[in-house]
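Chemist: Only the shape, not the letters, is given here:
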């Protein structure tokens, strides 16, 4: 009678049966994830401080200072996120036994292509998520740490609609706090928190998958 493999063997095949990523690439992706989460965290703290000051009535910096800080932090977040995205896609290429649909460079470039940037960045993130989820990276509780399909979709909808909401409603109101201002800040906060969670969970899933294949993985970002 043929022996049926156990669940552990099916979920975690012996090292060598599937591609094992380079340890330097794992460390680089881990570092970029930490930077991306940190910069997003700074922006979240900035928004919370701005909201608290406006709501409580504290004196805020001049509008020019606020705009300069907002632009600087926003650019920093974008750069940090795209550096992480490049590393994440490159890792997915090493994890997957089959060729992916794009390259790390194009996975980043699609953010700057009009029209295509409305859906292609989302499909590239989903592609990485599927590789991490389907490539046998399940460890504790028998499943991968990769976010769900719905989580990635929610992240992308916030990524797209939060800036649109801010531009339509505005983040500031000279006469005080307004519903439009609260909605704009709330959407922006939600978008950034989802981005932080996305990076954290994707990075954790990649480290899980690498460990299950016998690769040397860096220390976790948190905990």
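Modeler: Thanks, I have it. The structure displayed is predicted, hence computed values, not measured ones.
Chemist: contacts and neighbour counts: CA atoms only from here.
Modeler: OK.
Chemist: Helices along this structure, start to end?
Modeler: Using DSSP state H, the helices of the chain run over residues 7-11, 23-56, 63-95, 104-109, 120-134, 149-169, 179-212.
Chemist: Let's have those in TSV, adding mean neighbour count.
Modeler: Below are those laid out as TSV (neighbours: other CA atoms under 10 Å):
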stretch	mean neighbour count
helix 7-11	12
helix 23-56	18
helix 63-95	18
helix 104-109	18
helix 120-134	20
helix 149-169	16
helix 179-212	21
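Chemist: Relative to residue 142, which of these is closest?
Modeler: Closest to residue 142 of those is helix 7-11 (CA to CA; 7.4 Å).
Chemist: Name the surrounding residues that touch the closest one.
Modeler: 136, 137, 138, 139, 142 (CA atoms under 8 Å, 6 or more residues apart in numbering).
Chemist: Quick test: name the residue nearest the centre of the chain.
Modeler: By CA atoms, centre = their mean, the mean C-alpha position of the chain lies nearest to residue 199, the distance being 3.1 Å.
Chemist: Show the contacting residues for the spatially closest residue to it that is not a sequence neighbour.
Modeler: With CA to CA, 6 or more residues apart in numbering as the criterion, residue 199 has its nearest non-adjacent residue at 6.1 Å, and that residue is residue 33. Shown in contact with residue 33 (CA under 8 Å, 6+ apart): 81, 84, 199, 200, 203.
Chemist: And residue 33, how far from residue 174?
Modeler: 37 Å (CA to CA, to the nearest Å).
Chemist: One more: residue 40?
Modeler: Going from residue 40 to residue 174 by CA to CA gives 27 Å.
Chemist: Please compare the first structure with the one that follows:
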């Protein structure tokens, strides 16, 4: 390559036209071209995390039994469907009262109540089953017994944080921090849980205030505002709950799959 006195590369002639030599660090003669199928950063982070585990050790983590995983998955599907049914019943009731403002019956309220109880039972059942998977997937004992996953909502004061704490343990076991570090940077996998809990607490506060307001013969502005705010919070809570159930079930299933593969590829113990 010809160079000027100051060390800068000169233009050189080739096939009747002037060409600049390839710049350092750019694809060209003498420089390898990047592979076109190079994985994006999240995928590279994930592959690196899995490779680190392959090189190191999975510690006390292990894949739960297929029976336990299938049970949790079935309950997650059932809970998601029934939460959707409850949401449809709630919105249908709002539409019914909007179209029939002078209706004095309680049929829509009964339908909503039944749908809520059934969905709540399914949600609690899934939560207990998912919490049972935490010790295996995380490699450490859970902070509480599985009964707290359902019963934590009924203990005064503790119901302000225990249900959220347990859900966080389920999320972390599905995030599999050592298995998939890329997920720690995915806001979409963390946002629904925060929205669900914030909406749950806010809806409870609004419902208490709304319950203290006597229902007037002609709805007042304050009564209507609290009614609409309560409905909006419950809708947000239900939608977020559906996303939480689906994401956390998916995360636990994927983490178990990775652990099962690592266990299969691990060399046999000496002796």
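Modeler: Looks like it arrived, so ask away. Owing to the predicted nature of the structure, the values given are computational and were not obtained by experimental measurement.
Chemist: in the second structure, what residues pair with stretch 94-102 of the first structure?
Modeler: Aligned by TM-score structural alignment, stretch 94-102 of the first structure falls on residues 136-144 of the second structure.
Chemist: Show the end-to-end separation of that stretch, please.
Modeler: Stretch 136-144 of the second structure end-to-end distance (CA to CA) = 14 Å.
Chemist: Can you tell me what sits against that stretch?
Modeler: With CA under 8 Å, 6+ apart as the test, stretch 136-144 of the second structure has contacts from 59-64, 131, 134-135, 166, 169, 172-174, 176, 252, 255-256.
Chemist: How far off centre is it?
Modeler: 19 Å (CA atoms, centre = their mean, to the nearest Å).
Chemist: What of stretch 193-207 of the second structure?
Modeler: Offset of stretch 193-207 of the second structure from its chain centre (CA atoms, centre = their mean): 17 Å.
Chemist: Provide a list of residues in contact with the aligned partner of residue 205 of the first structure in the second structure.
Modeler: Using TM-score structural alignment as the criterion, residue 205 of the first structure maps onto residue 251 of the second structure. By CA under 8 Å, 6+ apart, the residues touching residue 251 of the second structure are 171, 173, 174, 175, 176.
Chemist: isn't the second one right next to residue 253, touching?
Modeler: In other words, residue 173 of the second structure. No. Using CA atoms under 8 Å, residue 173 of the second structure is not in contact with residue 253; the gap is 10.1 Å.
Chemist: ok, the residue nearest to the centre of the first structure - contacts?
Modeler: Counting by CA under 8 Å, 6+ apart, residue 199 of the first structure touches 33, 36, 37, 84.
Chemist: Please identify which of these is nearest to residue 118 of the first structure.
Modeler: In terms of CA to CA, no member of those lies closer to residue 118 of the first structure than residue 84, at 19.5 Å.
Chemist: Residue in the second structure paired with that closest one?
Modeler: So residue 84 of the first structure corresponds to residue 126, using TM-score structural alignment.
Chemist: show me the contacts for its match.
Modeler: 72, 75, 76, 79.
Chemist: again with residue 50 of the first structure
Modeler: By CA under 8 Å, 6+ apart, the neighbours of residue 50 of the first structure are residue 60.
Chemist: Quick one: the contacts of residue 251 of the second structure as TSV, columns for distance to residue 262 of the second structure too.
Modeler: Converted to TSV, these look like this (distance: CA to CA, whole Å):
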residue	distance to residue 262 of the second structure
171	21
173	16
174	16
175	16
176	13
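Chemist: Number of residues surrounding residue 218 of the second structure?
Modeler: Neighbourhood size, residue 218 of the second structure [other CA atoms under 10 Å]: 7.
Chemist: next one: the one 4 residues further on
Modeler: Residue neighbour count, defined by other CA under 10 Å, stands at 10 for residue 222 of the second structure.
Chemist: wait, residue 199 of the second structure sits on residue 234?
Modeler: Yes. Using CA under 8 Å, residue 199 of the second structure is in contact with residue 234, at 7.0 Å.
Chemist: Just give the closest residue to residue 42 of the second structure, not the sequence neighbours.
Modeler: Spatially, and ignoring its direct neighbours in sequence, residue 42 of the second structure is nearest to residue 182 (5.2 Å; CA to CA, 6+ apart).
Chemist: Verify the contact between residue 71 of the second structure and residue 127 for me.
Modeler: No. Residue 71 of the second structure is beyond contact range of residue 127, at 11.3 Å (criterion: CA under 8 Å).
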